[in-house]
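K.L.:
would you be able to build a 3D model of this:
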Amino acid sequence: MTMVNGFTAADAARLSEAERSLIERRDKALGPAYRLFYERPLHIVRGEGVWLYDADGKRYLDAYNNVASVGHCHPHVVNAICEQAKVLNTHTRYLHEGILGYAEKLLATFPAELNHVMFTCTGSEANDLALRIARQYTGGTGVIVTQLAYHGITEQVAAASPSLGAGVALGDFVRTVRAPDAYRLGAQNVSKIFADDVRAAIRDMRESGIKPAAILLDGIFASDGVLADPAGFMKEAIDVAQQEGLLYIADEVQSGFGRTGSHLWGFERHGVRPDIVTMGKPMGNGQPIAAAVMRSEVVEEFGRTARYFNTFGGNPVSCAAANAVLEVIQGQDLLNNCATIGAYLKSGIEELAKRYELIGDVRGSGLFLGVELVTDRATKAPAAEHTRRVVNGLRERGVLISSAGPLENILKVRPQLVFEREHADLFIESFEAVLRDLQ
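P.N.:
Just a heads-up that it's a prediction; the model follows:
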């Protein structure tokens, strides 16, 4: 199965002998399930701030890797990891102030009713845990997701992640709904369409003898094509789901920790109240730490009947990293930086759209943007091949992004929260150069 922006065997002919040798070693050692980005895969050996460096010393502007949320190898985070690793790293069955201090600080960023946190190592585990808790609380099994959602790789969560492709079957407990795409459905229609689709999914579950348990949504619909506006479009659908007894699980792995600029959490832009919120490795700048935050009554029965233990979920070193990340975000006012630089970057791309017909739509919030490419603005015909050429053209010019969406025609632009104006200028300059080449 191919992958959007994925390297294929057909691309190997243009590589050097050394590159082909490395790929052969990788295939032999890691097996066939792994994928590489770009027609010419990158051999990255070092990272610093918004930059990645390859084995030849070439520097790349990283406008994609959101896991290193406050920049690659941020010195404050690295120091926190090193200092704690010198002292102790163990599991959560001993008392330790590190996990408690961070938990209290993290919970203070959420609405008051979201007052419990449970730590895992990955976002996949966090979503898996959230679904277990939702099923225990509701007595149901049914889950609603969008048509190209990605929520993780455990068996349960992969079965609710259509973006993994036809080779990973959806669970019979899963119902998919159209993503709330204002560009193709119309901004004035998207809220009602989304709510109607959720109603229909709930009805279909019940007609099939499946009791609904949860609606699980990524706060910016990243795999569906980066869908952020109009703010509030989620509320009607979430209200429907919660009134019907489903728990709303807000997957903030990609949209959380200030990524959208206006708020620390993506769901806040829509005026909704999650029952459970999940986070992933951006909370530790790439360290293996993730979490589920929830209302206390939602987890009460689960906690009474099922022991929860995750050997290194919430370990002291990872909690030190996560605490340092939150200190950087709050201390350096990265929420404001994300909003300001994100608006500047988006405006620059919108200016390009006035000169290049290939750009059909520019959307997103903060430092998470989607740029939809079309061959005809009137028909909105997807420009998938152009999208591939733009992504690879930027890679050749030293700028890293990727692509997304059901039609494989949306540029996914997702730089670190420490992106600055000069970096946005370089991105826009490079993007225009690639667009000129295509013309």
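
K.L.:
please count neighbours and contacts with C-alpha atoms only from this point.
P.N.:
Fine.

K.L.:
so what's the gap between stretch 195-205 and the chain middle?
P.N.:
Its chain's C-alpha centre and that of stretch 195-205 lie 25 Å apart, by Cα atoms, centre = their mean, to the nearest Å.

K.L.:
how far away is the residue nearest the centre of the chain from Ala231?
P.N.:
Closest residue to the average C-alpha location of the chain: Gln254 at 2.6 Å, with Cα atoms, centre = their mean. Noted for Gln254: a distance of 17 Å to Ala231, by Cα to Cα, to the nearest Å.

K.L.:
now do the contacts for the residue nearest to the centre of the chain.
P.N.:
The contact partners of Gln254, by Cα atoms under 8 Å, 6 or more residues apart in numbering, come to 66, 218-220, 222, 279-280, 282.

K.L.:
tell me which residues touch Ile341, please.
P.N.:
366-367, 419-421, 424.

K.L.:
distance of Leu36 from Trp265?
P.N.:
Taking Cα to Cα as the criterion, Leu36 is separated from Trp265 by 30 Å.

K.L.:
between those two, which one's more packed in?
P.N.:
For Leu36 and Trp265, the more surrounded residue by other Cα atoms under 10 Å is Trp265, and the numbers stand at 24 against 14.

K.L.:
so who does that one touch?
P.N.:
So Trp265 contacts 252, 255-259 (Cα under 8 Å, 6+ apart).

K.L.:
which one of the residues you listed is nearest Gly142?
P.N.:
Set against Gly142, the nearest of the contacts of Trp265 by Cα to Cα is Glu252 (20.7 Å).

K.L.:
for comparison, sequence B:
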Amino acid sequence: MEELSKDKTAKLRDKFIGEACQLFFASDPLKITKAKGQYMYDENGNQYLDCINNVCHVGHCHKDVVEAGYHQMKKLNTNSRFLHDNIGRLAEKITATMPEELCVVYLCNSGAYHGHIMSCIDISPYKLKVQRDGVHTCPSNVYVAPCPDTYRGKFVDCDYPGEDLGKLYADEVRDICKVVHAKGRGVCGFIAESMQSCGGQIVFPPGYLQKVYSHVRAAGGVCIADEVQVGFGRVGSHFWAFQTQGVIPDIVTMGKPMGNGHPVSAVVTTKAISAAFKDCGMTYFNTFGGNPVSCAIALSVLDVIEREHLQKNALEVGNYLMARGSALMEKHEMIGNIRGFGLFVGFDLVRNRKTREPATEEAKFVVQRMKSDYKVLLSTDGPYDNVLKFKPPMCFTKQNVDDVIRDLDNLLGEIPQHKFEPSHRWTLHIYLK
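P.N.:
Down below sits the predicted model:
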């Protein structure tokens, strides 16, 4: 089939695709025609370094993953109501990475992300009006705990020196449980990413999840760890991000990197919870979840992570990124904070290190210019869209880090020459004196 020009592709999309479907770099969107490893290529053959695509976990179009899907598709693809080897093998391989209590797997088609059904949107601060410019009001049966951000959250390191910030933030969850019980209601559960991605690349203070899980379980609830963006070795030191907090969830959700771009996801839980699900009379069936092709692809992804030592690479390259970023921070006052684990890193840009006012417009400038001038794809996260996020394919290298840091150094040096509008959504937080 003949490839369309970029202009025709854009017009075709505008005509037939829903307006709610957004593009990256909306003012000048990219037309990507191929990709490999940590690189993407536009219709003119320009190469872009991909620093944000955590979906293509083991690298874009990894040959082994592609071959696994191709060979299985030639042989059989059907639903999970027939016996086939791949679904059992995949479940076995996933649970082998988990604490022994987490031993039952439900295969799904795709992760919910921040929700395309109301039950998921209802529990997503990313979509609720409590953060950003949300589109949905938080329902009365949902409580949002303060994000345990030790840099710009309710409790921050500079105002509580030497105190256990994990406990302070966890006590907020404890107090919510008390409020729920005071109203004569029960606590169903607590769900959180094991590290906050859209929240601004937030790494929880030590002990936070341990204390939260204790409070929630004492209140009669279950604990759910969302590993959709931070799992599968991305944090480097562990295969799952919840392990960095020393906890064992009751339920773990995963997706995105699980299929390296192919739609496959899973929920892993305990025998007790799985039995309760069955005993309520509910049967589970997903037309595409657990099909032989998706399972073959997911199995290949796990094999590649192990064979190519990508978890180790995430640790080594991630530590290198943190070190190079810290050196850059000493040179540029606009970098207020650098945080992360493995290849999950955020550079928090500020206008003033003392007040920590977010540099939202400046971050937007950096993202746009990194794309146009240096062919590097970055994006922003956090309530103020001022955190440069790094969640690249796991094959990212130290040379890639050097290239990105060099380009950021150049751009941050330019910023004093520009004038930017005030960060209109910024409000002073309680830690300011």
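
K.L.:
that older thread, just the buried ones out of the contacts of Ile341 of the first structure, please.
P.N.:
366-367, 419-420, 424 (16 or more other Cα atoms under 10 Å).

K.L.:
so which of those residues is the closest to Val45 of the first structure?
P.N.:
Phe419 (20.8 Å).

K.L.:
which stretches of the stretch 301-433 of the second structure form helices?
P.N.:
Taking DSSP state H, counting those that start in this stretch as the test, the helices found in the stretch 301-433 of the second structure are 310-331, 360-374, 398-414.

K.L.:
including distance to Ala68 of the second structure, could those helices go into JSON lines?
P.N.:
Output for the helices of the stretch 301-433 of the second structure, formatted as JSON lines (distance: least, Cα to Cα, whole Å):
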{"stretch": "helix 310-331", "distance to Ala68 of the second structure": "19"}
{"stretch": "helix 360-374", "distance to Ala68 of the second structure": "33"}
{"stretch": "helix 398-414", "distance to Ala68 of the second structure": "28"}
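
K.L.:
which of the contacts of Ile341 of the first structure sits closest to Gly123 of the first structure?
P.N.:
Nearest member of those to Gly123 of the first structure, counting by Cα to Cα, is Leu367, at 20.2 Å.

K.L.:
give the contact list for the corresponding residue of the second structure for the closest one.
P.N.:
By TM-score structural alignment, Leu367 of the first structure lines up with Leu343 in the second structure. Shown in contact with Leu343 of the second structure (Cα under 8 Å, 6+ apart): 234-236, 314-315, 317-318, 390-392, 394.

K.L.:
so which of those hold up in the first structure?
P.N.:
Shared with the first structure under both residues aligned by TM-score structural alignment, their matches' Cα atoms under 8 Å, the contacts from the contacts of Leu343 of the second structure are 234-236, 314-315, 317-318, 390-392, 394.

K.L.:
buried ones only from these, please, as a ChimeraX command.
P.N.:
Typed into ChimeraX, the line below selects the buried ones among those, using 16+ other Cα under 10 Å:
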select :234,235,236,314,315,317,318,390,391,392,394
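
K.L.:
and which of the kept ones among the contacts of Leu343 of the second structure is nearest to Val58 of the second structure?
P.N.:
Val58 of the second structure lies nearest to Met394 out of these, by Cα to Cα, at 5.4 Å.

K.L.:
distance of the closest one relative to Val187 of the second structure?
P.N.:
From Met394 of the second structure to Val187 of the second structure the distance is 38 Å (Cα to Cα).

K.L.:
now Ser255 of the first structure, what's its secondary structure?
P.N.:
What DSSP: H, G, I helix; E, B strand; the rest coil gives for Ser255 of the first structure is coil.

K.L.:
wait, it sits on Val226?
P.N.:
No: the criterion here is Cα atoms under 8 Å, and Ser255 of the first structure misses it with Val226 at 10.0 Å.

K.L.:
intersection of neighbour lists for those two?
P.N.:
Listed as contacting both Ser255 of the first structure and Val226 by Cα under 8 Å, 6+ apart are 220, 368.

K.L.:
now render the contacts of Leu343 of the second structure as CSV, adding distance to Glu308 of the second structure.
P.N.:
Converted to CSV, these look like this (distance: Cα to Cα, whole Å):
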residue, distance to Glu308 of the second structure
Arg234, 14
Val235, 16
Gly236, 13
Ala314, 11
Leu315, 13
Val317, 14
Gly318, 16
Phe390, 21
Lys391, 18
Pro392, 16
Met394, 10
